[in-house]
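Chemist: turn this into a structure:
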Amino acid sequence: MEIHLLSFNFIAFLLFISFIINSLVKGWKKSNSLDKHKNLPPSPWKLPVIGHLHHMMGPLPHRSLKNLATKYGPIMHLKLGEVYTIVISSRQIAKQVLTTHDLAIADRPESIGMKILWYDYTDIAFSPYNDYWRQMRKVCIVELLSNKNVRSFSHIRLDETSHLIKSIQSSSGELINLTSKIFSFMSSITSRAAFGELLKDQETLITFMKKGVALAAGFDLADFFPSVKFLKYVTWNKFNLVKMRRQLDSILDVIIAEHKDVLATGKTSNGELGGEDIVDVLLRLKESGELGIPITNDNVKAIIFDMFTGGTETSTTAMDWTMAELMRNPRVMAKAQAEIRQAFNGKKTIEESDVQKLQYLKLIIKESLRVHPVVPLLPRACREECVVDGYTIPKKAKVTVNIWALGRDPEYWDEPEIFKPERFENTSVEFLGNNFEYIPFGSGRRFCPGMSFALANIEYPLAQLLYHFNWKLPKGMTPNNMDMTELLGISGMRKKNLYLTATPYQPLVDG
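Modeler: Sure, this is the predicted structure:
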């Protein structure tokens, strides 16, 4: 009986493997036949079935793609499984993609992770370019992310920064996980601004966000072979994502229910200082019928998770990298602290308006975003076939602009691997999407709507951290042996948390 069962299982396994190979080969033959009729950009050598996937075996795609671009040029064609992928690594071609062909290449690539965790692409960041996306992007910008609204959240930033400083002061002289403290700080600001209060399950949501951002990066086997339908059902990542989605639902459903309960009592809002938060706005618009495209509870949850992820992950990543670079560059740290401490000397209270005068601090943030863009690979997808730099970009092809590579290209930057904030002095280069060698917030129709919110959440707390504390690396660690590698995922978060020792700064008092 055992022998018979073993034979049966072995035969079933062989049939399963044969089915996979047969399905993949059919897909490869079909897509390979299309290559002959397209004037595609140059590409490396490829293998049957998997195409160019073997060229992506390095730990970080943006680094692998930069290395390939040095050999095959600033516009490259890769076949990652069945998926056409066009990689852009020059500012001239990036400008064509993000301006001339912006509308044609305005979609987002599909990913099993994004589909599950962001409610069938009904958020803003990963939604396809359509009427729904335009509607919801406008709602979020007007109701939460406008410059006026960002300024109105000043009291939240000041309050949470005060909590952050006190938390670090209570651990004076001890080794602290600064990355973790920044994550909690940023999530608290986002929660209070978007949801009107701190979330009871904030730490759980942060955990889901970190795992989700890693799993939803589009590097699952099913993402590379979309025509092989059964792969979507057997991938291990999908089971993890579905489990996370159920847990995410349980948290977000509570947020919505609590807001509905408060509104049912006759109150007009849940937000701080009596204003509406984003959940109030979405529920009001959902029930009023004012929207051209009606929305559901799942749509509301997609936007909620989007706002929390975007407001927390991106700002944390940028601030964490900035502190890490300051620790690696004592000269820059000393110069920044001298500017800040001179500007704040004698002030009992430091306002956000005081920070606006700190020119060198702004240069540091710009340089940090050049060397460590929050999203190393800008993802787009082609809505209709078009021609870029003389090459055909097929419909539904992924189009990836390597922001990380652009920021480190010696053609555009002097000594690009050196952290040198002074490079942004007396230059017109800005991160507003018009200088295509430097687009940390993207460009065109899908320019990051949360840029002002993110910068406001970085500048003031960073100035406070540098003013109130002198910082040291852990015993035995030097600036030269710090681990500065990134995690695999949508965002370019540091792989290892930043542990530092903070000693309170004692300003000199005259007399």
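Chemist: contacts, neighbours, all on C-alpha from now
Modeler: Noted.
Chemist: show me where the stretch 151-300 of the chain has its strands.
Modeler: Under the criterion DSSP state E, counting those that start in this stretch, the stretch 151-300 of the chain carries strands at the ranges 175-177.
Chemist: I meant to write the chain there.
Modeler: Using DSSP state E, the strands of the chain run over 75-80, 83-88, 175-177, 377-381, 386-388, 391-393, 398-402, 469-472, 499-504.
Chemist: in a markdown table, list these along with distance to V242.
Modeler: Formatted as a markdown table, the strands of the chain follow (distance: least, C-alpha to C-alpha, whole Å):
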| stretch | distance to V242 |
| --- | --- |
| strand 75-80 | 25 |
| strand 83-88 | 24 |
| strand 175-177 | 31 |
| strand 377-381 | 23 |
| strand 386-388 | 36 |
| strand 391-393 | 33 |
| strand 398-402 | 25 |
| strand 469-472 | 42 |
| strand 499-504 | 33 |
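Chemist: please generate a structure for the following sequence too, so the two can be compared:
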Amino acid sequence: MALKKGIKSFADIPGPSRIPLIGNLHLYKFGKYSVKKYHEAIRELYASYGPLVRQDLGNITTIHVFDPEDIQTVYRSEGHTPHVAPLLDTSKLYREKHNMSLGLGNTNGEEWYRLRSAIRKMMLRPTEVHYYLPFVQEVANDFVQRIEEKKNFDGKVHDLTKEVGKWGMESAGYVCFEERLGCMSGGETEVKSEAMFEANLMIFQISAQLKFSLPLYKYISTPKWRKLLLAEDYFYRNALSYIKRALKKVESEISQNKSLHGKYNFMTYLLSREELSMQDVIIITFSLFTDGLSTTVPALLYNLYCLATNPEVQEKAFREVIDVIGNKEKITADDLNDLSYLKAVVKETFRFFPVGTEVSRISQKDLILSGYEVPTGSRLDLSPNVHFSSEKYFKNANTFLPERWIRNREQASIHPYIMTPFGHGTRTCAGRRFAEQDLYIILSSILRKFRICYTNPKPLEQVYSTLLFPDGPVKMQFIPRS
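Modeler: Sure thing, here's the model as predicted:
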């Protein structure tokens, strides 16, 4: 890449000092930065080195891209098959070792495009996603009833995170398999759902630790790798049992020449796609079923916290829900479209509590970012989160203000590439519409039934475990509305 006048070389990109073989890992091993607070380390990197920062974790070089203008440049440089780095290198390795389909998140190029094209109609079109609205609402109603039963005399719910995890698994299972899994029904099925939720958390926690260590686990079976394998094996084995049971029902219906019209829509659609192998069908279903445990579940907890700690916002959201939905038993797609303030609450919550630390990309062409050359094949972490509390980008940045996202002059002034929690372009999260529908339905259902109060004197904080999860129990009080 020939340098133009005034452009600095890739080698000149600033960042912390590097040691041969280990790069910057020593900064996380010996106390300057904390793996559990990696999101705070990223903010420190930005404050110390500016809008473009180099970080080396072992032999992996990552360029942190902080400036929204640079992020826009990256997105606009992409072709029809943007390349990404896997969220979980460990899960990709697990699937490779087990000869599994790698799925959307672990593939690039034409292989990714093949899978994406196959699921576009089912997962990315609002009308198809709205088909599952009654399923999602049924589970949401059961969750509200569950809260009613589980809360003690003063309205507090023991281990709310685990309860929300069961809701997430039950809702996703109903969508994928059109069958209730019993995650909130007590007995053996509920015990299994708890164990699966814990295993999923373990996968993300250990994967985060391994990201900040030399990759010895790729060559020898280290203690952490063995612990991760146990969690992966348990989680995948049980999820696969649900998937195979659903496939068996579909095959049975077909063999008996029964019409599947209006039944098992997700499964039958995937099975109808000639370009998908059975391994592809299984891993796509597996991803839709499981991904919400690490994304939608913490997002709901963050939304409840923001509503509870901003009672005037909560009241306004409640009034909108009552005006739009009232006491109707069935929530429609039109109702959801009219919940503009609640949608703004969800978006503002992503600003206060992002679920991820970055959106990853691998550059497919030479770029100039913040005056530096960035060659093809560079691993880029797009990290606008450092600006979410900046007055430069958000007026009254420390105030939880959903109104900023409702069409007005202020929204028009917000940089369009600063808030993209689901990514951007053709590599937008495939489950985005399902996640948003889940959040709008469950929040509406909870608001209609309860007033929510936060009962912990300490503010909610986040901990890095590959994604960002609540750091400790989320203590809420659910007060029935008269």
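Chemist: any idea which of the strands of structure 1 is most buried?
Modeler: Stretch with highest mean neighbour count among those: strand 398-402 (a mean of 26; mean count of other C-alpha atoms under 10 Å).
Chemist: which bit of structure 2 covers that strand?
Modeler: Aligned using TM-score structural alignment, strand 398-402 of structure 1 spans residues 379-383 in structure 2.
Chemist: so I206 of structure 2 is in contact with R226, correct?
Modeler: No - using C-alpha atoms under 8 Å, I206 of structure 2 is not in contact with R226; the gap is 10.3 Å.
Chemist: tell me which of these two has more neighbours.
Modeler: I206 (18 against 13; other C-alpha atoms under 10 Å).
Chemist: how about the most centrally placed residue in structure 2, what does it touch?
Modeler: With distances taken as C-alpha atoms, centre = their mean, T295 lies nearest the centre of structure 2, 3.2 Å away. T295 of structure 2 is in contact with V355, L467, counting by C-alpha atoms under 8 Å, 6 or more residues apart in numbering.
Chemist: alignment lookup: it to structure 1.
Modeler: Here T295 of structure 2 is matched to T314 in structure 1, going by TM-score structural alignment.
Chemist: any idea how far that match is from S187 of structure 1?
Modeler: From T314 of structure 1 across to S187 of structure 1, the span is 11 Å (C-alpha to C-alpha, to the nearest Å).
Chemist: same question for A264 of structure 1.
Modeler: Where S187 of structure 1 is concerned, A264 of structure 1 sits at a distance of 27 Å (C-alpha to C-alpha).
Chemist: one more: R157 of structure 1?
Modeler: Distance of R157 of structure 1 to S187 of structure 1, given as C-alpha to C-alpha: 11 Å.
Chemist: swap in I206 of structure 1?
Modeler: 8 Å.
Chemist: do the same with E272 of structure 1
Modeler: Separation of E272 of structure 1 from S187 of structure 1 (C-alpha to C-alpha): 16 Å.
Chemist: more neighbours: these two, which one.
Modeler: It is S187, of E272 of structure 1 and S187, that has more neighbours when counted by other C-alpha under 10 Å, with 26 against 17.
Chemist: for the residue in structure 2 that the more buried one lines up against, give me its contacts.
Modeler: Aligned by TM-score structural alignment, S187 of structure 1 pairs with M169 of structure 2. M169 of structure 2 is in contact with C183, S193, F289, T290, G292, L293, counting by C-alpha under 8 Å, 6+ apart.
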